[in-house]
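Colleague: Sequence first, predicted coordinates after that:
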Amino acid sequence: MKTRRVGDSGLEVSRLGLGTMTWGGDTDLHAAERLVERFADAGGNLIDTAPAYGGGAAEKMIGRITRTHVRRDELIIATKAGFGLRDGRRTIDTSRKAMLDDLAGSLRRLRTDHVDLWQVHAWGHAPYEETLAALDIAVSSGMARYAGICNYIGWQIGTAAAWQKAVPGRAGLVSGQVEYSLLARRAEIEVIPALAAHSMGLFAWSPIGRGVLTGKYRRTVPRDSRGARDHFSWFVEPYLESRSRAVVDAVARAASGLSLAPAQVAMLWVRDAPRVTAPLLGARTADQLEPYLDLDALTLPEPIVAALDDVTGGPNQARPRPEAQG
């Protein structure tokens, strides 16, 4: 699998990342072992996780897998801090204490002395200077190699990145993580330009539209899908409306003409969009992962890309345009 640098940093990751949000719930240890083995065999190295995933179970699984199936030094492990469940409620706490407590817990569960990329999971109520100081501590101490942010909007990215650049010795932000797909292109308005302005990479979560761009929801909600599960139905429902169905139909037509699956077309569109470092795929099984491992040598034809842009909101202003003829 080909690799890309994360922004202007020296960190290099595979062009496809493995997301672990379902681990500890819909994905058990045996399935996770098979996923990571197959991913690593194909040349993938980026695994994205968080303390909130499975209440820490996802990190524990990764820690075990690096002892039994895949060597720690073969992987780029990215985790997060500042978000979790407390008393059954989603809570954001980006204070320095909460952030560093989260990191200590992550290192313990991952059975490692460092993570390759440590990310603020969401913008919180703590002063941003305090939150970002935790990143400085983590990087300067060696507990994290690089620092990034997740789910920030444009002005938040600009504020945080500029603050970190203001004083030599602070940990520069190398990446931002945000939802981005043919069903979610809002990041193109402010988020992606902000990342580009600060030479940061982009990790795109839910690149196949929370599973909707596979086409499996076109007629009904399959009983074995995320949309049919009480704990994930809220995640899928926003894209089960008429506009999304029109996009899915367009992707399916493009896929048919290219002899690809709709999900493969959706993935290629995200992977090769401007500024994207790697999409993060939340495959639940090795079988679900397999179709995406054969895409390394493929790119979508420019007319297909342009058509998909048009049907999902218009041209991507950052995409190179053909020179005028004449």
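Modeller: Sure thing, it's come through. Numbering: from 1, shown residues only.

Colleague: Could you use CA atoms for every contact and neighbour count after this?
Modeller: Will do.

Colleague: I'd like to check which residues are in contact with the closest residue in space to residue 21 that isn't next to it in sequence.
Modeller: Nearest non-adjacent residue to residue 21, counting by CA to CA, 6 or more residues apart in numbering: residue 53, 5.1 Å away. Residue 53 makes contacts with 20-24, 59, as judged by CA atoms under 8 Å, 6 or more residues apart in numbering.

Colleague: In helices, which of the residues you listed fall?
Modeller: residue 59 (DSSP state H).

Colleague: Can you check the contacts of residue 53 and name whichever has the most neighbours?
Modeller: Counting neighbours by other CA atoms under 10 Å, residue 59 comes out on top of these with 29 neighbours.

Colleague: show me where this protein has helices.
Modeller: 29-41, 57-68, 96-110, 128-141, 154-166, 191-197, 233-236, 242-258, 262-271, 286-289, 302-311.

Colleague: Alongside the first one, take a look at this:
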Amino acid sequence: MDYMKLGRTGLEVSRICLGCMSYTVNGPDAKHGWLFDEEGSKPFYARALDLGINFFDTANAYSAGQSEEVLGRQVIAQVPRDEVVILSKVFNRMRPGPNGAGLSRKAILDQIDGTLRRLGTDHVDVYMIHRWDYATPVEETLEALHDVVKAGKARYLGASSMFAWQLAKAVGIQKANGWAPFVAMQNHLNLLYREEEREMLPFCRDAGIGVIPWSPLARGRLARPWGEASVRSAQDGYTPALYAAEVPEELAIAGRVVELAARRGVKPAQIAMAWLWQKEPVVAPVMGATKPEQLDDAAAALSLSLSSEEVAYLEEPYRPRAVIGFS
């Protein structure tokens, strides 16, 4: 396994981050039919640890906190706490009624305690805002996050999908007030969706913010020939919102991924991951593995280097598209 500093920090993370949304308590009875129950989740955590993956991503809202519970039992309770890097998020609704969601001071201070209780730890390594809260003054949110860090409940802060101007505004406010800064951005980035290359990646590169993209394989569309379905692609209700239309450009890109993989003697997913790793300042794509061997494939892809000609060949069919993934 390769490791890299997360942004302009001293925190070392594996270049693969295991996304833990798929691993919960209720499994198929939960919101998404492709989720694994805790027993079914064990091979994924065991394989990740065997491979040297030390970076784990979850959120308070994943299966209403059950993802955090399983991560706590399968990782935090199994290995020394200082050997793993745990990331969790706050924003989405956790209960009905007022103050049950969002990034108010009340919501943040309540939710960090719930996250720590479910994980079975006294701190998370990275605490991330899951989305931008248009209903709360950003100064209120950022000061509350700073207080979470100063209380020792989080080591670092991160943010997820938003406009680059929003991240720049937040970073400026943090700097002006001497508050704990955002050091990580988890955004939507893959060969089929590259709009983040316009503003977000250059800003993160300049600000020293590490990028940990979600959906690195475009919900599996870059992992297999176009048209082949998986359980997740058939049952994940979010996929049509992200990749609804079979546009010629996407078909062409996916076809080139499969073609190049055959030429190089590797799997399509490995080509798509290798493309991401050469994009600065990408640190660790968040992998939502649904088969343990997918983690082995990703680890093997760390040694795969694409030439500038191959990168250009993969990227050439891309055309600008509407911004997606912010909700």
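Modeller: Here it is on my side, so go on. These numbers come from a predicted model, not from an experiment.

Colleague: Once they're superposed, tell me the TM-score.
Modeller: After superposition, the two chains reach a TM-score of 0.88 (TM-score structural alignment, normalised by the length of structure 1), with 308 aligned residues with a CA RMSD of 2.0 Å.

Colleague: circling back to that earlier point, show me what the residue nearest to residue 21 of structure 1 aligns to in structure 2.
Modeller: Matched by TM-score structural alignment, residue 53 of structure 1 corresponds to residue 62 in structure 2.

Colleague: same deal with residue 183 of structure 1?
Modeller: Match for residue 183 of structure 1 (TM-score structural alignment): residue 192.

Colleague: Now do the same contact list for its match.
Modeller: Contact analysis of residue 192 of structure 2 by CA under 8 Å, 6+ apart lists 218, 250, 253, 318.

Colleague: 10 Å - rerun?
Modeller: Going by CA atoms under 10 Å, 6 or more residues apart in numbering, residue 192 of structure 2 touches 216-218, 221-222, 243, 249-251, 253-254, 272, 315, 317-321.

Colleague: Against residue 228 of structure 2, how distant is the match of residue 53 of structure 1?
Modeller: 27 Å (CA to CA, to the nearest Å).

Colleague: which one of the helices of structure 1 has the most crowded surroundings?
Modeller: Mean neighbour counts were compared across those using mean count of other CA atoms under 10 Å; the top stretch is helix 262-271, at a mean of 24.

Colleague: Relative to residue 90 of structure 1, how far out is residue 238 of structure 1?
Modeller: Distance from residue 238 of structure 1 to residue 90 of structure 1, by CA to CA: 19 Å.

Colleague: so residue 115 of structure 1 makes contact with residue 109?
Modeller: No - the pair residue 115 of structure 1 and residue 109 does not pass the contact test of CA atoms under 10 Å, sitting 11.4 Å apart.

Colleague: overlap in contacts of these two?
Modeller: residue 103.

Colleague: ok, back up a step: out of the helices of structure 1, nearest to residue 6 of structure 1?
Modeller: helix 191-197 (11.2 Å; CA to CA).

Colleague: Would you mind getting the average deviation of that closest one from structure 2?
Modeller: Compared with structure 2 after fitting, helix 191-197 of structure 1 deviates on average by 1.6 Å (mean CA distance after the TM-score superposition for structure 1).

Colleague: That helix - contacts with which helices or strands?
Modeller: Helix 191-197 of structure 1 makes packing contacts with helix 154-166, strand 173-179, strand 201-205 when contacts are defined by 3 or more CA pairs under 10 Å, 6 or more residues apart in numbering; DSSP states H and E.

Colleague: So which bit of structure 2 is the shortest one matched to?
Modeller: Against structure 2, the aligned range for strand 201-205 of structure 1 is residues 210-214 (TM-score structural alignment).

Colleague: From residue 202 of structure 2, how far out is the match of residue 53 of structure 1?
Modeller: 30 Å.

Colleague: and if you look at residue 216 of structure 2?
Modeller: 19 Å.

Colleague: cool, residue 15 of structure 2 as well?
Modeller: The separation that residue 15 of structure 2 has from residue 202 of structure 2, given CA to CA, amounts to 20 Å.

Colleague: now swap in residue 193 of structure 2 and tell me
Modeller: Going from residue 193 of structure 2 to residue 202 of structure 2 by CA to CA gives 16 Å.

Colleague: again, but for residue 47 of structure 2
Modeller: On the measure of CA to CA, residue 47 of structure 2 and residue 202 of structure 2 end up 34 Å apart.

Colleague: and if you look at residue 267 of structure 2?
Modeller: 30 Å.

Colleague: residues touching residue 55 of structure 2, list them.
Modeller: 3, 12-19, 48-49, 83-87, 125, 284, 286.

Colleague: if I read this right, residue 175 of structure 1 contacts residue 8, doesn't it?
Modeller: Yes - judged on CA under 10 Å, residue 175 of structure 1 makes contact with residue 8 at a distance of 9.5 Å.
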